[in-house]
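The following comprises the amino acid sequence and a computationally predicted model.
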Amino acid sequence: MNLPAGTLPSLDGRTLVGVTNSPDGEVDDSTEFTYHEDDGVLWAEYSGGAIVRGRLVGTRRGDSLDFRYVHVSQDGSTSSGHCQAQLEQLPDGRLRSHEAWRWESRPGEGQSIVEERPR
C-alpha cells in the first residue's frame, strides 16, 4: 500500500490501554489494544472492561490513524464505529493516541485517549 511513514515509531506489537473516554464510550482503563502495523495498514484486537472482544482495522498516514472498529460487549450487544486519531510520543518514549470517534451502529460520539502503560 505504501502510505507515507510516520515520524513516530510503528504501533506494531505495542499494547495500549484506555486512559480517558467520553460518556458514550465503552473503552476504559481495563481495555487493552494489541496493535499490528504493516506498510500503512493497521489492525488491533482489544478486550477488557465492558468489551468481551473487539477488532479494528484501518490506515496510518504519517502519524494520523483512520479506522473502523467493531466489538461485542459484556451484555451481548454488538457495536461498530469510525475513529480518527493522532499519535503523540510521550517524553519517556511511549505512544499515546488522541481519538475522535463516533458510533455507526447507534447514536453517540466522543473523544478518548489510549496510551502505552509505563514501563
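On my side now, so go ahead. Residues are numbered from 1 along each chain as shown.

rest of the way, CA atoms for contacts and neighbours
Fine.

Do a quick rundown of the strands in the protein.
Under the criterion DSSP state E, strands of the chain are mapped to 15-21, 32-38, 41-48, 51-61, 64-73, 78-89, 95-103, 109-116.

To residue 5, which of those lies closest?
The closest of the strands of the chain to residue 5 is strand 51-61. By C-alpha to C-alpha, the value is 6.7 Å.

okay, pairing it with this:
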Amino acid sequence: MSVFNFHNKTFYLVENSKNGKVNADTVFNYQQEDNIVTANYSGGTVKHGKIIATLDNDILHMLYQCVTLENELKAGKATAKISFTKSNKMLLKLNRQWLTGKLEKGVSEYIEK
C-alpha cells in the first residue's frame, strides 16, 4: 500500500516553466484506484484537460492532454516526484515534455489544496 493517496485530492500550480500551458487559475481534481491515478483539470488557460498516470512508490508516470482557450490541442508526458510539505500536503515536482508542437521540455511544481 502506498503512502500517497490522490483520491479526491485537488492540486494547484506553484511554479511552471515558460513553455507550460497551465497557470495559477488551473485546478486539478485527482482520483485514484490502486496504482492508477487520473485527473481532470481546467481553468485559467485550459478549457479541459485529462491526466492518466501510474503510481510507482514516490513517482507518478504521467500522460496528459488538454485543449487550451485558443483551441490548441496539446499532449505531453511527465515524471512526477512526490513528497510531503511540512504541513503534510503532497507536493509534485514534474519533469515534463510536450509530445505535440516543438516537443519542448520543462519543469512544473504543484501542491495539494
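Okay, I see it. Quick caveat, the model's predicted, so the values are computed rather than measured.

Fetch the TM-score of the aligned pair.
After superposition, the two chains reach a TM-score (TM-score structural alignment, normalised by the length of the second structure) of 0.95; 112 aligned residues with a C-alpha RMSD of 0.9 Å.

Reformat the strands of the first structure into CSV and put distance to residue 9 of the first structure and mean neighbour count next to each item.
Putting those into CSV (distance: least, C-alpha to C-alpha, whole Å; neighbours: other C-alpha atoms under 10 Å) gives the following:
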stretch, distance to residue 9 of the first structure, mean neighbour count
strand 15-21, 13, 20
strand 32-38, 10, 19
strand 41-48, 13, 20
strand 51-61, 12, 19
strand 64-73, 12, 19
strand 78-89, 8, 18
strand 95-103, 8, 20
strand 109-116, 13, 20
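
quick one: what's aligned to residue 111 of the second structure in the first structure?
By TM-score structural alignment, residue 111 of the second structure lines up with residue 115 in the first structure.

Can you tell me, leaving aside adjacent residues, what's nearest to its match?
Closest residue in space to residue 115 of the first structure, ignoring its immediate chain neighbours: residue 96 at 4.1 Å, by C-alpha to C-alpha, 6 or more residues apart in numbering.

my read: that neighbour touches residue 116, true?
Yes - using C-alpha atoms under 8 Å, residue 96 of the first structure makes contact with residue 116 at a distance of 6.6 Å.
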